[in-house]
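J.: below is the sequence, then the predicted model.
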Amino acid sequence: MHRRGRHAAGVAALVLLGGCTAPSPPAPAANGPAWRDCAFGRCTEVAVPVDPLAPDGRRITLAVAMRPASAPRAGAIFVHPGGPGVSGRERLASVDRSGLEAYDLIAWDPRGVGGSRPFACLDGPDADAFLAHDLSLADAEADTPAWRRARAEAAAFGAACRADAGDLVDHLDAATQAADLEALRARLTGEPLRFLGFSEGGRVGAAYAEAHGEQVAAMVLDSPPDVNPPTAPQAAGFDAALARAGLAGRAAAVLARTASDPPAVGERALTRPLAAAGMVALTYAGDTTVLADALAAAEAGDGAPLLDAADGLAGRRPDGSYGPLLGTFRATTCADTPWRDEASAVAAWREAATAAPTLGEALGPDLVCVGFPAPAAPLTVAGSAVRVPILVLASTGDPATPHAGSEALADDLATGVLITREGKGHGALGRGAACVDEAARAALTAGDSRFDVGPRRC
């Protein structure tokens, strides 16, 4: 039974695969852009309107890369790397193309990232202070000076985004990203779409299926978030990962210590939200040994390992500057987030603290979205015209996009098929589960829309 008509939510990071290929000449669409050699393989640019509903208005240029087919060409597969805030061009070389040798692999830097009009909003010490600021639910309830400071910092963050990117920050929603994908498909190949989307890329794929389903020849969504409000906040997935690893108690103790006495790390300090972000970052891969070591270091007074992990999650560079993960991640998240006022943000934070007693409060509220424009329309998948099976891949122990959310998306999609990997970590493809890899490659290379695939688990 399919669920209908709820607003989009959820963000995630990504897991990509390893591989290599030898170049062969690409086959662009008639009158398509010229491809040239570049560090990512073959590169080009495609101009798209900032607002798809105003095609004659301001335009931005999307940076695109291709790894051409290394066998007689059968078509192209468009790849979304996840994120948001991640460069598709940089990640393209990591995609395993075993069994996909006859296909060009095409990826792009999503708007706001890399070569596609990047923006960071805050940078340097201002960004450090924003991310380090610790809050409790009691601060929100009593409107303490700490809460008033957080409110002001969030407003400054949003203003910095707008100063940096202009009205681009109003057009980062999944439907607009799907319009970008359609422009790339039409301009670069003109062929029916074959699409592989990782994590956040699954949300873009679902939006594309809704708007342009008749163009879909194959679609595989690896560990996507539910496009509707999930049954539990994302923090609950990270809490569950800590519990599975037997580390929840130690994590809670470290967070309590950093709240009362943040250990110094050079000229900075490991505050509670930074410690929580570091724990989140170290749950992604599924190997909790590094997390356990970071907790042991923090227990001994060394906050550097957790702070390094938090910096990586936020896109902080060694010189103290920040990449697009900081601004683009938050602004893109806000684009489809249903809450737009402080009361809704606090209610969502309170729900997260209840569902995730270890990390929920420590990760803090999402006040940045307060004041952002409301989504133009809720993202649904109720009316998709897709006629081929859409494969939804999911891992049972995924901390960032829990299995239940991917399962719900597969149920919502009229042709959704759930393929489950038994295992930990974010991402299902290329992680040793044969039924997952085989199903994905069969779907992406199928020449007949009637190819047979059913739910699998391994």
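T.: In hand now; what should we look at?
J.: CA atoms for contacts and neighbours, from now on please.
T.: Will do.
J.: how about the longest helix along the chain: buried residues?
T.: Ranked by residue count, the top helix of the chain under DSSP state H comes out as helix 145-165. Neighbour-count burial for helix 145-165 flags 146-147, 150-151, 153-162, 164-165 (criterion: 16 or more other CA atoms under 10 Å).
J.: this is the other structure I want to compare:
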Amino acid sequence: MRARATVLAVVAGMAAAGLAVTPAAAAPDLEWSECAPELNAPRGTGCATIDVPLDYEDSSGEQITLTLSAAGSLDAPEALVVNPGGPGESGIGTPKQIWSSLPPEVSSQYLVVGFDPRGVGASSPVDCGDTSGIFPTPLPPHEPADADQEQQRVDIARQAAEACAENSGDLLPHITTANAARDLDRIRSALAQDKLDYLGYSYGTKLGATYATLFPDTTGRMVLDSVVDPTVSVYESGFQQNNAMQKRAEQFFDWIAERDDQYHLGVTGSRVQRAWDEMADKLEAQPAEGKVGSAALGEMLASTMYSDTSWPTLAGAVSKYRDGDASGLVSATEELGLDTVNGSQLAYNCVDGVWPTEWQTWHDDTARSAGTAPLFAWLNTWYSASCAFWGAPPQERVEIGEGDVPPVMLVQAQDDPATPAIGAHRMQETLPGSRLVLAEGGNHGQFLFETNDCIDTPVLEYLRTGELPSADVDCPVAPAPGAN
């Protein structure tokens, strides 16, 4: 599952004219200019495009266009390519935020470059058409009460897959992480860089590790933050994620309980969860303002797990709802809800590996997962269920770490709900010699976003010098947010 908003927020800064004219010798294949208004790029960002093969097995055939963005000086000696995760998230706004967050000795070293991966945003996007008619308002509950409710959800998933195939069928077989990694090498070449220096968050860790596997000789300094488990399929990772999300939700309920004088939802985490379950039942029977039912409440909870900075928003909205004011809950749905159909994300996930085609397998695995992760098992299944009916066959998965892959820098939160810490440990085993910066806490996306010198200092030193730490680094958690 993935929140509607990316982990990386857009940061405004200096005018686009601040991106200097590109030296012809530095990047002959790129022409940087002001970004088109519809890209909503932050000030100080320049944009360019490159063409890449739709099908790398026919590299001289049909080409598609990728849109790139950059922040910093085009006279910088090196380029740092960044990806915010997803899959399916735009990377146009990411360079300015990263560049603005770097200390001068590092920001002067790098032109920070982002891009919309193939199938996303301004890079030949997957289009699923108008799917609004597929989804009733409010949605049925995530955990079906009976076979009819489950079939209703299955039908929604099938219709969504059919809509994506109808509108983007020719594109779907080629929206893979392996192809996106090949695109990264085209970007490296267009930037006239001998090595790819790269920073990837969340799904971006899978993309970076795939690049390092396919192109070990041109892999430079690589930072992978909030690490995807390289040893399991996308289908299996969803069930792995469920338990991590459940644990993080219990931490959220404990946090609320510690502030009972503010929220009045219970003095222990278990009492808060009981109050939460009671509210879900009430919303299922009588949706708030006819819009927010139990499914929307579950989606808001899932979205809130990515960062504790959003905990006060949801806790406050729930508290006010229990006092008779539903307005905060309705507005929180807009802020914290999940996309109903994210065609770009489905395109990557559904083709990147094998998914069960028999619904009974999904049902049995989800029911089993619900025994330990009742808040998220069915929600997560419905978020990916269209992969059971996807209009493109699965592609062969790249075995990350196969061959002589160089070591990288890994960054991870111990209780990350979206990419559980086991993924970082397994990535370190898969890429021997890699170093892990492991922080307490559970926010998804650590480097530059936790204001934690223990995390940032070794990563910045690695980006500056190319030298990995001599040993792994353990860091304390950043302070939890106060109640608003």
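T.: That came through, no problem. This structure is a prediction, so every number in the text was calculated from the model and none was measured.
J.: in structure 2, what range does the longest helix of structure 1 match?
T.: Aligned using TM-score structural alignment, helix 145-165 of structure 1 spans residues 148-168 in structure 2.
J.: next, the mean deviation of the matching stretch compared to structure 1.
T.: Taken over the aligned residues, the distance from stretch 148-168 of structure 2 to structure 1 averages 1.7 Å (mean CA distance after the TM-score superposition for structure 1).
J.: contacts for that stretch, please.
T.: Around stretch 148-168 of structure 2, the neighbours that count as contacts under CA atoms under 8 Å, 6 or more residues apart in numbering are 126-129, 131, 134-135, 140, 143-144, 172, 341, 343, 382, 385-392.
J.: the residues you listed in strands, which ones?
T.: Under the assignment DSSP state E, those contribute nothing to strands.
J.: so what's Gly66 of structure 1 up against?
T.: No Gly there; residue 66 of structure 1 is Met. Taking CA under 8 Å, 6+ apart, one finds Phe40, Gly41, Arg42, Cys43, Leu92, Asp104, Leu105, Ile106, Ala107 in contact with Met66 of structure 1.
J.: got JSON lines for these, with neighbour count and distance to Asp398 of structure 1 too?
T.: As requested, these are exported to JSON lines (neighbours: other CA atoms under 10 Å; distance: CA to CA, whole Å):
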{"residue": "Phe40", "neighbour count": "17", "distance to Asp398 of structure 1": "29"}
{"residue": "Gly41", "neighbour count": "19", "distance to Asp398 of structure 1": "32"}
{"residue": "Arg42", "neighbour count": "20", "distance to Asp398 of structure 1": "33"}
{"residue": "Cys43", "neighbour count": "21", "distance to Asp398 of structure 1": "33"}
{"residue": "Leu92", "neighbour count": "26", "distance to Asp398 of structure 1": "23"}
{"residue": "Asp104", "neighbour count": "25", "distance to Asp398 of structure 1": "29"}
{"residue": "Leu105", "neighbour count": "25", "distance to Asp398 of structure 1": "26"}
{"residue": "Ile106", "neighbour count": "25", "distance to Asp398 of structure 1": "26"}
{"residue": "Ala107", "neighbour count": "28", "distance to Asp398 of structure 1": "24"}
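J.: which of those line up with contacts in structure 2?
T.: Mapping the contacts of Met66 of structure 1 onto structure 2 (both residues aligned by TM-score structural alignment, their matches' CA atoms under 8 Å) leaves Gly41, Arg42, Cys43, Leu92, Asp104, Leu105, Ile106, Ala107 still in contact.
J.: map the second one onto structure 2.
T.: Under the alignment defined by TM-score structural alignment, Arg42 of structure 1 is paired with Gly46 of structure 2.
J.: if I look at its match, how far off is Met14 of structure 2?
T.: According to CA to CA, to the nearest Å, Gly46 of structure 2 stands 11 Å off from Met14 of structure 2.
J.: go on, Gly433 of structure 2?
T.: From Gly433 of structure 2 over to Met14 of structure 2 (counting by CA to CA), the distance is 39 Å.
J.: the two: which is more packed in?
T.: A direct count of neighbours by other CA atoms under 10 Å for Gly433 of structure 2 and Met14 places Gly433 higher, at 16 against 13.
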